[in-house]
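# Turn this into a structure:
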Amino acid sequence: MDLARPGHRGAIEYEGEHHFDGVQIVRDDARPARLVASGWRVSR
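Down below sits the predicted model:
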């Protein structure tokens, strides 16, 4: 997570070029999914 506002349950994720590699894509998709499932708003 690149920026978070825990009191607002909001997060921003910035994904650079290395995030578009096969395994990394799966990891990057899983983290925001967990945050959203726990009530956070995530912008990527």
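# Only C-alpha atoms from now on, for both contacts and neighbour counts.
Fine.
# surely residue 41 meets residue 5?
No: counting by C-alpha atoms under 8 Å, residue 5 is not a contact partner of residue 41; they are 9.9 Å apart.
# Comparing the two, which residue is more hemmed in?
Between residue 41 and residue 5, residue 41 has the larger neighbour count (other C-alpha atoms under 10 Å), namely 17 against 11.
# and for comparison, fold this next one:
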Amino acid sequence: MGNWELGIGDWALEIGHWAWGMGHGALGNWALGMGVIGNW
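Below you'll find the predicted structure:
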């Protein structure tokens, strides 16, 4: 595996982590919002 492939793999992994984090954060905020509305 060359440095180029390794670099692309690291980049794809970072994008994956960012997308997962963004999705997780959005879902968490939505669930939290629903919980707050439910408590009202």
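# Any idea what the TM-score comes out to?
The TM-score (TM-score structural alignment, normalised by the length of the second structure) is 0.43; 21 aligned residues with a C-alpha RMSD of 2.1 Å.
# circling back to that earlier point, so what's in contact with residue 41 and residue 5 of the first structure at the same time?
Residues touching both residue 41 of the first structure and residue 5 by C-alpha atoms under 8 Å, 6 or more residues apart in numbering: residue 11.
# what about residue 39 of the second structure, distance to residue 33 of the second structure?
10 Å (C-alpha to C-alpha, to the nearest Å).
# Compare the two (neighbour count), which wins?
Neighbour count, other C-alpha under 10 Å: between residue 39 of the second structure and residue 33, residue 33 has more, with 12 against 7.
# Break down the first structure into its helices, ranges please.
Listed in chain order, the helices of the first structure (DSSP state H) span 22-37.
# likewise the second structure?
All helices of the second structure, identified by DSSP H, fall at 3-39.
# Now do the contacts for the closest residue in space to residue 32 of the first structure that isn't next to it in sequence.
Nearest non-adjacent residue to residue 32 of the first structure, counting by C-alpha to C-alpha, 6 or more residues apart in numbering: residue 42, 6.4 Å away. Residue 42 of the first structure is in contact with 10-13, 32, 35-36, counting by C-alpha under 8 Å, 6+ apart.
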